[in-house]
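Student: Provided below are the primary sequence and the corresponding predicted coordinates.
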Amino acid sequence: MIDLHCHILHGLDDGADTSPASIAMAKEAEKQGISAIVATPHHKNGAYENVKAEIVTSVAALNKELTKAGINVDVLPGQEIRIYGELLEDYEKDELLTIAGTSSYIFIEFPSGSVPHYTEQLFYDIQMNGLLPVIVHPERNQELIQHPDRLYSLVKNGAATQITASSYTGHFGKKIQLFTEQLIDAQLTHLLASDAHNTHTRTFKMADAYARMAEKMGDDYVYYFQENAELIIEGNHLYKEPPEKIRKKKKILGIF
């Protein structure tokens, strides 16, 4: 199993704060059957800035620690980039990382309550420069919950999305869990990852999520999400089904 989104690098953001905390997270990941983790510290979110060179150095150091500890989890470099207008300019400066550092996919985070007005143009420009935007945890974005057609348009025009395991298992509440299920049903999401920050309040839940998915949706869905993660790590394009629109339901409104 591969986890594409995890805050395992210590001292860089609101994830692991110490080396022992990073090792504890890796141990928990190994227990869940995770063999590779993409470390995705926050970048440009107003609180943290973590450029490519610093992340690559931290990943190399953590992998050495895990080898010493006998933990069979490979950590790969990545970034959770808050959307901003100069994103492409900074990519040209070699400050930004794609997922795993070798793929064409780049994680983009929206503010929790909105989708910036320039998103469509930026996503177009990103794709014209050979990159493929992946929207992280769209199921927790207030505007997308209230206006799911906005997400449909972005996906139809080339974006992919990544849902959080804890959203699917109900950690963030029943309403976000329901919206996560609707994203899966409408083929508006393509990747599942942990977004783990620690081993207590924000842990992996990957095994739980896939077990729930197998029970509710069938093994084909589990294979779809797991295969897409592998495809990205291998530098290939993920598989996307044609998206469908979500019909608004009153129980989805007023979540926040």
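Tutor: Received, thanks. No experiment lies behind these values; they were computed from the predicted model shown. Residues are numbered from 1 along each chain as shown.

Student: all contacts plus neighbour counts: C-alpha atoms, from now on.
Tutor: Noted.

Student: would you list every one of the helices in the stretch 151-256 of the chain?
Tutor: Counting by DSSP state H, counting those that start in this stretch, the stretch 151-256 of the chain has these helices, from start to end: 165-169, 174-185, 206-216, 219-233.

Student: got another one to weigh against that:
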Amino acid sequence: MIDLHCHILPNVDDGSQSVEDTLNMATVAVEEGITTIVATPHHKNGRYENNKATIETRVNEVNKLLKKNNIDVNVLVGQECRLYGEVLQDYEAGKIATLANSNYLFIEFPSNHVPKYTKDLFYDIQLSGLTPIIVHPERNSELMERPEKLYEFVKNGALTQITAGSVIGGFGKKIKSFTEEIIEANLSHFLASDAHNTTNRTFHLKAAYDTIHQEYGEAMVYFYSENAELVLENNHVMVEQPSTIKRRKKLFGIF
């Protein structure tokens, strides 16, 4: 398996806090059947700033560490970039890392809203030859309340990545339910762990794929796993026709 979203680099953000944490995370990843991890430290989220050059250095160090400890997993360069107005300029200046040096760029929204300039900025990002991938849209409160916004982003060419923990209910019933709506409306294209540690924010990737298989069948498992490979190959990913999420109107506060 390929994990496109993981905070495995030590001492760079709220993920791994030590070399020991990184080794533990890599060990658990191997046990889950993960062979390749894209390291995606936070960038510009108000607390952390991890430029491309720093990430490349840390990834090289981690791969040497894993080889020394005979842990058979390969780590690639990535970044979880909070959306901000100068993201495209910083990409052109070499500060922004795409996923495994592909044309796919992880974009994170604030947890409680979607910036008003997102549509225009996504247009500019795509015009530059990059494809934005919205990470964990199921955990964004504005998208949860107004899923038509997510539909518009996807219809206009953005992609999305749902979190393994959300699929299995690790973030609660409401987020699990929204995740299912996203999947059923063809509004998701990737499944990844967003693992931060081996305790409360671990991988759950195998369990999520098992759940996907049970609820949606082998074809959906293939869809997510193949798309992860296509990103690493920098090829066009598979995209299904998206649809809007339709909900029954509330009556006296009850669905």
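Tutor: Perfect, thanks for sending it. Since the model is a prediction, treat every value here as computed from it, not as a measurement.

Student: circling back: need the winner for burial among the helices of the stretch 151-256 of structure 1.
Tutor: Ranked by mean neighbour count under mean count of other CA atoms under 10 Å, the helices of the stretch 151-256 of structure 1 are led by helix 165-169, which reaches a mean of 25.

Student: picking that back up, can you put the helices of the stretch 151-256 of structure 1 in CSV and add distance to G101 of structure 1?
Tutor: Supplementary listing: the helices of the stretch 151-256 of structure 1 in CSV, determined by distance: least, CA to CA, whole Å:
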stretch, distance to G101 of structure 1
helix 165-169, 23
helix 174-185, 27
helix 206-216, 22
helix 219-233, 9
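
Student: H147 of structure 1 is nearest to which of these?
Tutor: Comparison of the helices of the stretch 151-256 of structure 1 against H147 of structure 1 by CA to CA identifies helix 174-185 as nearest, at 11.7 Å.

Student: by contact count, what packs against that closest one?
Tutor: Applying 3 or more CA pairs under 8 Å, 6 or more residues apart in numbering; DSSP states H and E, one finds that helix 174-185 of structure 1 makes contact with helix 165-169.

Student: closest to E143 of structure 1 out of the helices of the stretch 151-256 of structure 1?
Tutor: Judged by CA to CA, the one of the helices of the stretch 151-256 of structure 1 that comes nearest to E143 of structure 1 is helix 174-185, at 12.4 Å.

Student: same for the helix of greatest length in structure 1, what does it pack against?
Tutor: If each helix of structure 1 is counted by residues according to DSSP state H, the longest one is helix 52-69. With contacts defined as 3+ CA pairs under 8 Å, 6+ apart, helix 52-69 of structure 1 has these neighbours: helix 19-32, strand 74-77.

Student: thinking again about what came up before, out of the helices of the stretch 151-256 of structure 1, nearest to E86 of structure 1?
Tutor: So among those, helix 219-233 is nearest, using CA to CA, at 24.8 Å.

Student: gap between that closest one and the chain center?
Tutor: Here helix 219-233 of structure 1 is found 14 Å from its chain centre; the criterion is CA atoms, centre = their mean, to the nearest Å.

Student: mean shift of that helix relative to structure 2?
Tutor: With both structures laid over each other, helix 219-233 of structure 1 and its partner residues in structure 2 are 0.4 Å apart on average (mean CA distance after the TM-score superposition for structure 1).

Student: about what we covered before: so which of the helices of the stretch 151-256 of structure 1 is nearest H200 of structure 1?
Tutor: The stretch from the helices of the stretch 151-256 of structure 1 with the least distance to H200 of structure 1 (CA to CA) is helix 165-169; that distance is 12.4 Å.

Student: hmm, who's touching that closest one?
Tutor: Contacts of helix 165-169 of structure 1 with the rest of the structure, by CA atoms under 8 Å, 6 or more residues apart in numbering, involve 139, 172-173, 176-178, 180-181, 192-195, 204-206, 208-209, 212.

Student: against structure 2, where does it fall?
Tutor: Residues 164-168 of structure 2 are the counterpart of helix 165-169 of structure 1, counting by TM-score structural alignment.

Student: and the contacts of stretch 122-142 of structure 1?
Tutor: Under the criterion CA under 8 Å, 6+ apart, external residues in contact with stretch 122-142 of structure 1 comprise 85, 88, 104-114, 144-145, 158-164, 167, 176, 179-180, 183, 255-256.

Student: pretty sure E241 of structure 1 contacts Q187?
Tutor: Yes. Taking CA atoms under 8 Å as the definition, E241 of structure 1 is a contact partner of Q187 at 6.2 Å.

Student: between those two, which one's more packed in?
Tutor: Applying other CA atoms under 10 Å to E241 of structure 1 and Q187 shows that Q187 carries more neighbours, namely 19 against 10.

Student: quick one on the thing from earlier: quick one: closest of the helices of the stretch 151-256 of structure 1 to K251 of structure 1.
Tutor: helix 174-185 (7.7 Å).

Student: what about N69 of structure 2, neighbour count?
Tutor: Using other CA under 10 Å as the criterion, N69 of structure 2 is surrounded by 11 other residues.

Student: tell me which element L105 of structure 2 is part of?
Tutor: Of the helices and strands defined by DSSP states H and E, L105 of structure 2 is found in strand 104-108.

Student: buried residues in that strand?
Tutor: Neighbour counts using 16 or more other CA atoms under 10 Å place Y104, L105, F106, I107, E108 of strand 104-108 of structure 2 among the buried residues.

Student: make a markdown table from these and add distance to T98 of structure 2 to it.
Tutor: Written out in a markdown table, the entries for the buried residues of strand 104-108 of structure 2 read as follows (distance: CA to CA, whole Å):
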| residue | distance to T98 of structure 2 |
| --- | --- |
| Y104 | 6 |
| L105 | 5 |
| F106 | 7 |
| I107 | 10 |
| E108 | 13 |
